[in-house]
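# Give me coordinates for this.
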Amino acid sequence: MPTYEYRCRSCGDTFQLSRPMSQSGAPARCPTGHDDTVKLLTTVGLSGSAGEPAAGGCCGGACGCST
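The predicted structure follows:
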């Protein structure tokens, strides 16, 4: 089940909820009871070994560039 991150506009706390994708846009109550929350946009980073990018360069490393 995906985990979504939310921020409470009332107290400023950030919290996470695991819920089905079909409920991702449903209102979320903050752990302290406030209803004025917003879902945050999160990104997922993929990396190779030792924290290096999974594919390098502008074309995924196929051209031999070293960016």
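# alpha carbons only for contacts and neighbour counts from here, please
Will do.
# How about the contacts made by the residue nearest the centre of the chain?
Centre of the chain computed as the mean C-alpha position; nearest residue by CA atoms, centre = their mean is residue 42, 2.4 Å away. Listed by CA atoms under 8 Å, 6 or more residues apart in numbering, the contact partners of residue 42 are 4, 5.
# any idea how far it lies from residue 10?
Counting by CA to CA, to the nearest Å, the gap between residue 42 and residue 10 amounts to 21 Å.
# ok, now how distant is residue 48 from residue 64?
From residue 48 to residue 64 the distance is 18 Å (CA to CA).
# one more to line up against the first:
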Amino acid sequence: MPIYEYDCDDCKEKVEVLVRGSETPACPTCGSESLTRRLSVVHAGNASPDPQPAPCRPGCCRIPS
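Alright, predicted model coming up:
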């Protein structure tokens, strides 16, 4: 069961709704079924805790020395 992000067209809240199958989602704040689905942002973070080396030497590519 995916969670989708919506903008409620009636109360203007930004909400997340758990959607089961083909059911019509409703705003948890006001109960309206007049929702517009938002484009969700995916975080693609760096798994490495260590800083990555610069792509070239200092003084090149405008990297300060």
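# Work out the TM-score between the chains.
With the length set by TM-score structural alignment, normalised by the length of the second structure, the two chains reach a TM-score of 0.56; 53 aligned residues with a CA RMSD of 3.1 Å.
# Tell me how many other residues surround residue 38 of the second structure.
Neighbour count of residue 38 of the second structure, defined by other CA atoms under 10 Å: 13.
# Identify the residue of the second structure aligned to the residue nearest to the centre of the first structure.
With TM-score structural alignment as the criterion, residue 42 of the first structure lines up with residue 40 in the second structure.
# Now do the same for its match: helix, strand or coil?
Using DSSP: H, G, I helix; E, B strand; the rest coil, the structure places residue 40 of the second structure in coil.
# now the strands for the first structure?
Using DSSP state E, the strands assigned to the first structure run over residues 3-8, 14-18, 37-39.
# Can you check what angle separates the second one from strand 3-8?
This points to strand 14-18 of the first structure. Interaxial angle of strand 14-18 of the first structure relative to strand 3-8 (axes from the mean of the first three to the mean of the last three CA atoms, to 10 degrees): 150 degrees.
# in strand 14-18 of the first structure, what's buried?
By neighbour count on 16 or more other CA atoms under 10 Å, the buried set for strand 14-18 of the first structure is 14, 15.
# Comparing that strand with the second structure, how large is the average distance?
Once the two are superposed, strand 14-18 of the first structure sits an average of 1.3 Å from its aligned residues in the second structure (mean CA distance after the TM-score superposition for the first structure).
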